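> Predicted model and sequence below, questions to follow.
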Amino acid sequence: MLNNELHFLLLKAFNHSNNLIIQQVYDLDLLPGQPKILEYLLEHDGTIAKNISRDHVLDKSTITSLLTRMEKQNLIVRKNQINDKRAYSIYLTEKGKESAQKVKQICGHVDDIAFKNISSEDKQQFLQTLNIIIKNLREENFQ
């Protein structure tokens, strides 16, 4: 019965995917939450913490804690924004870029495992449908 319920299947898929990713990023000396921030910064270098929080569905205190530790590990640097001295932009360091590239490769490999034996058409349809589901749930969450 549960295998026909979206919430259960999403959680189950996430746990299996996350466990494979955690096993492989262990050697990179990263804490849970850091790999997805690194991967996000590859595409959004110079963003602000609020954007990371919004796009990763993590609360501000969790993001702040992760970013503080990442800065101590020399993975990121924070620079004050010119137009708002209270806010800061977050940039990957060279070490952070190297780690982010490794994380991206690992996550890509795990995605390949997940989509094994699934046609590219079915994969694209699934991703499109999942994005619609996320949008629907996000909109409902903000009402």
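Looks like it came in fine.

> drop to CA atoms for contacts and neighbour counts, all remaining ones
Noted.

> Run the chain-centre distance for stretch 50-60.
Relative to its chain's centre, stretch 50-60 lies at 10 Å (C-alpha atoms, centre = their mean, to the nearest Å).

> can you pull out the helices in this structure?
Using DSSP state H, the helices of the chain run over residues 6-25, 34-43, 49-56, 60-72, 94-114, 120-141.

> So for Asp84, which of the ones you listed sits nearest?
Of all those, helix 49-56 sits nearest to Asp84, with 13.5 Å by C-alpha to C-alpha.

> ok, second structure coming up, stack it against the first:
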Amino acid sequence: MGKRMILPFNLLILKVFHAQKNRVRPAMAEIGLSPGQPKLLTFLALHGECLQKELAAACDIEPATISKLLNLLEENGLIARSDRAGDRRAVAVDLTEKGRRLYENEIRVRIEKINSDALRDFSEAEQQEFERYLRRMYRNLTGMPLD
């Protein structure tokens, strides 16, 4: 058996992030989604209609980048955008029925499988504790709660 690799905590987090990303991206590419699109669709599926700027902030995406991602999702009939009454600068975004079906039948199912693989051998209590730790780390690093 080889020597155990010693990794500082930041590299350990980075390696886990990349391992998860390397499972998610191909699974999403199989259903025609590019990086960034699944998290937008997931957020909308879980939270419903919201302003484009709120969506960008919630998903940690720059305003210029989110416009490009949303343009493609809109062209594919997965989201719809509309002006909010009284404020032409405020653009609301929501899933279409096609987008909702894609989320329920493909995205959610694939992500749940990847999460299940990642958390295999973790008890339910360990999973909940792990989630609390991640939320606390986020708050420590950003000063904001992770809702």
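On my side now, so go ahead. Owing to the predicted nature of the structure, the values given are computational and were not obtained by experimental measurement.

> Quick TM-score on the pair, please.
For this chain pair, the superposition-based TM-score is 0.90 by TM-score structural alignment, normalised by the length of the first structure; 139 aligned residues with a C-alpha RMSD of 1.6 Å.

> ok, back up a step: could the helices of the first structure be laid out in JSON lines, adding distance to Ala87 of the first structure and mean neighbour count?
Formatted as JSON lines, the helices of the first structure follow (distance: least, C-alpha to C-alpha, whole Å; neighbours: other C-alpha atoms under 10 Å):
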{"stretch": "helix 6-25", "distance to Ala87 of the first structure": "30", "mean neighbour count": "14"}
{"stretch": "helix 34-43", "distance to Ala87 of the first structure": "17", "mean neighbour count": "19"}
{"stretch": "helix 49-56", "distance to Ala87 of the first structure": "8", "mean neighbour count": "14"}
{"stretch": "helix 60-72", "distance to Ala87 of the first structure": "12", "mean neighbour count": "15"}
{"stretch": "helix 94-114", "distance to Ala87 of the first structure": "21", "mean neighbour count": "17"}
{"stretch": "helix 120-141", "distance to Ala87 of the first structure": "25", "mean neighbour count": "11"}
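
> With Asn80 of the first structure as the reference, name the closest of those helices.
Nearest to Asn80 of the first structure, of all the helices of the first structure, is helix 49-56, at 11.9 Å by C-alpha to C-alpha.

> returning to that earlier point: can you tell me which of the helices of the first structure is nearest to Asn83 of the first structure?
For those, proximity to Asn83 of the first structure was assessed by C-alpha to C-alpha; helix 49-56 is nearest, at 15.8 Å.

> Understood, closing this out.
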